[in-house]
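**Q** Turn this into a structure:
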Amino acid sequence: MENFRRVRTTDEDDGKPLPFINICPSVVKMRVKEGSKIRNLIGYAMSHMLSEGTGQIVFSAYGRGVTKAVTCVEILKRQIGGLHQVTKVQYKTLQEVWEQKGPNVHQPAPCLTVQKNYPSICILLSKEPLDPHEEGYQPPQSLAPIEIGKRTFLSPVKQCTAKKRKEK
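**A** I've put the predicted structure just below:
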């Protein structure tokens, strides 16, 4: 493949509807990519979930972004609490077109077309109850405080102010 370069990548799954039933039309769709910053994703999702009009949000990712999407969902569930979740796992098909590179191409080969299947995930979080019989459903977690040994954990705000400064 060192003699070829990728010309374009097309997503065969673009325009497909979300794999969930009974979602509201005003659902917020978050596309998580490999380079997305978790802090930015959580901030945007929190602002929408805490507003009165929005009750549902969908996180979708494929490839290396799947773990980042799951991390965002778990953080959001802990910060807001009482969220119902439905998870759908599937494959996403991408088609890549490669052509031969270099100025001295003696025998121009036809373009190569490669189809790749990537694992993908779609996670629906909702404030309103969802169908518990739907495949991939998780009820809200009860977040009772758990004391682990003798350790006490400070909130992030208290940790920042509690740090000692070195004196010179």
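**Q** Please make it C-alpha for all contacts and neighbour counts, starting now.
**A** Will do.
**Q** Quick one: name whatever helix or strand follows the helix ranked longest in the chain.
**A** Using DSSP state H to define each element, the chain has its longest helix at helix 66-80. Remark: after helix 66-80, the chain's next helix or strand is strand 84-100, criterion DSSP states H and E.
**Q** need the strands for this structure, in chain order.
**A** Secondary structure of the chain, counting by DSSP state E: strands at 4-11, 28-32, 56-62, 84-100, 112-126, 137-138.
**Q** deepest of those, which one?
**A** Of all the strands of the chain, strand 56-62 has the most neighbours on average by mean count of other C-alpha atoms under 10 Å, namely a mean of 23.
**Q** and that strand, what other elements does it pack with?
**A** For strand 56-62, the elements it packs on are strand 28-32, helix 38-50, helix 66-80, strand 112-126, judged by 3 or more C-alpha pairs under 8 Å, 6 or more residues apart in numbering; DSSP states H and E.
**Q** ends of stretch 54-69, how far apart?
**A** Taking C-alpha to C-alpha, to the nearest Å, the first and last residues of stretch 54-69 lie 19 Å apart.
**Q** buried stuff in the longest helix of the chain?
**A** Within helix 66-80, the residues scored as buried using 16 or more other C-alpha atoms under 10 Å are 66-70, 72-73, 76-77.
**Q** quick one, that helix and helix 38-50 angle?
**A** 50 degrees (axes from the mean of the first three to the mean of the last three C-alpha atoms, to 10 degrees).
**Q** Before we compare anything, build this one as well:
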Amino acid sequence: VEVFSLSLLCQKGFRVFLSLLLIILLFLISKAMDRYQKVEKPKPEIPINENEIRITTQGLVRNYISYATSLLQEKRGREIVLKAMGQAISKTVAIAEIIKRRIPWLHQDTAISSVSITDVWEPIEEGLLPVEMTRHVSMISITLSTKEPNKNSPGYQAPAFVEQPKPQYNYQQQQPRQARAPYNAVPEESYERGRGRGRGRGRGWSRGGYGNY
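**A** Below you'll find the predicted structure:
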């Protein structure tokens, strides 16, 4: 028991040491980066298609949804493409799900990729060299289409609403049921057999008919 408790104490002490070391490293990095400033790069002008919607973390969800539905319904577009990077990916997925609920016959094709972005930091103080830091940012592209795309695509999802075929019944094989006669109905034969030499009040009726009522 003492050996087990000693090993637990060693593990806890090692974790505390690692956490303290990480804090010290982050503090030193922040102090070092205070001597640098980030160089703002001009964003390249990439043409955006009419059916392409680029989603950011600052944009409002309802604005994206209203614009996307207007492209599909009012302008009768066949497909729209939702694109996002980094922290806006989860927001883009939620927007796509809301659009599919409003327009349930849409096909979805999702593609995930990454892009490398290099940030340049210039020193504020003399005697320091510029620093370049490369980071990899995830990207997502969701295509919502009224027509069926390639089903073999890894990111393909069928529409949530699929019209089920109506069951067809073969009426020729079904024979109509014979209607049951009323419990007090009298066959025609009883009228024929009732005619003859009968006497009394039961004249004209057979036995078992209304005569015994």
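**Q** Adding distance to Val27 of structure 1, write the buried residues of helix 66-80 of structure 1 out as a markdown table.
**A** Shown next, in a markdown table, are the buried residues of helix 66-80 of structure 1 (distance: C-alpha to C-alpha, whole Å):
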| residue | distance to Val27 of structure 1 |
| --- | --- |
| Val66 | 20 |
| Thr67 | 22 |
| Lys68 | 20 |
| Ala69 | 17 |
| Val70 | 18 |
| Cys72 | 17 |
| Val73 | 15 |
| Leu76 | 16 |
| Lys77 | 17 |
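**Q** quick one: which of those residues is nearest to His106 of structure 1?
**A** Checking those against His106 of structure 1 by C-alpha to C-alpha gives Val66 as the nearest, at 42.3 Å.
**Q** Am I right that the closest one is in contact with Ile123?
**A** No. Val66 of structure 1 lies out of contact with Ile123 (C-alpha atoms under 8 Å); the separation is 10.3 Å.
**Q** Residues in contact with both of these two, list them for me.
**A** Contact criterion C-alpha atoms under 8 Å, 6 or more residues apart in numbering; residues shared by Val66 of structure 1 and Ile123: Ser60.
**Q** most centrally placed residue in structure 1?
**A** Ala69 (2.5 Å; C-alpha atoms, centre = their mean).
**Q** Skip the chain neighbours and tell me the closest residue to Lys33 of structure 1.
**A** Leaving aside its chain neighbours, Lys33 of structure 1 sits nearest to Gly65 (4.7 Å; criterion: C-alpha to C-alpha, 6 or more residues apart in numbering).
**Q** any idea how far that neighbour is from Val27 of structure 1?
**A** 21 Å.
**Q** Could I get the contacting residues of the residue nearest to Lys33 of structure 1?
**A** 32-35 are the contacts of Gly65 of structure 1 under C-alpha under 8 Å, 6+ apart.
**Q** Give the equivalent position in structure 2 for Val97 of structure 1.
**A** Under the alignment defined by TM-score structural alignment, Val97 of structure 1 is paired with Val120 of structure 2.
**Q** make that Ala45 of structure 1, sorry
**A** Using TM-score structural alignment, Ala45 of structure 1 lines up with Ala68 in structure 2.
**Q** Just give me the neighbour total for that match.
**A** 24 (other C-alpha atoms under 10 Å).
**Q** So it sits against Ile80, correct?
**A** Yes. Assessed by C-alpha under 8 Å, Ala68 of structure 2 is found in contact with Ile80 at 7.1 Å.
**Q** list residues touching both of those two?
**A** Ile53.
**Q** got a markdown table for the strands of structure 1, with distance to Pro156 of structure 1 too?
**A** Shown next, in a markdown table, are the strands of structure 1 (distance: least, C-alpha to C-alpha, whole Å):
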| stretch | distance to Pro156 of structure 1 |
| --- | --- |
| strand 4-11 | 40 |
| strand 28-32 | 25 |
| strand 56-62 | 25 |
| strand 84-100 | 26 |
| strand 112-126 | 25 |
| strand 137-138 | 28 |
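**Q** For Arg39 of structure 1, find the nearest of the ones you listed.
**A** strand 28-32 (12.0 Å).
**Q** which position in structure 2 aligns with Pro132 of structure 1?
**A** That one, Pro132 of structure 1, aligns with Lys151 by TM-score structural alignment.
**Q** Oh, that last question was meant for Lys77 of structure 1, not what I typed.
**A** For Lys77 of structure 1, the residue aligned by TM-score structural alignment is Lys100.
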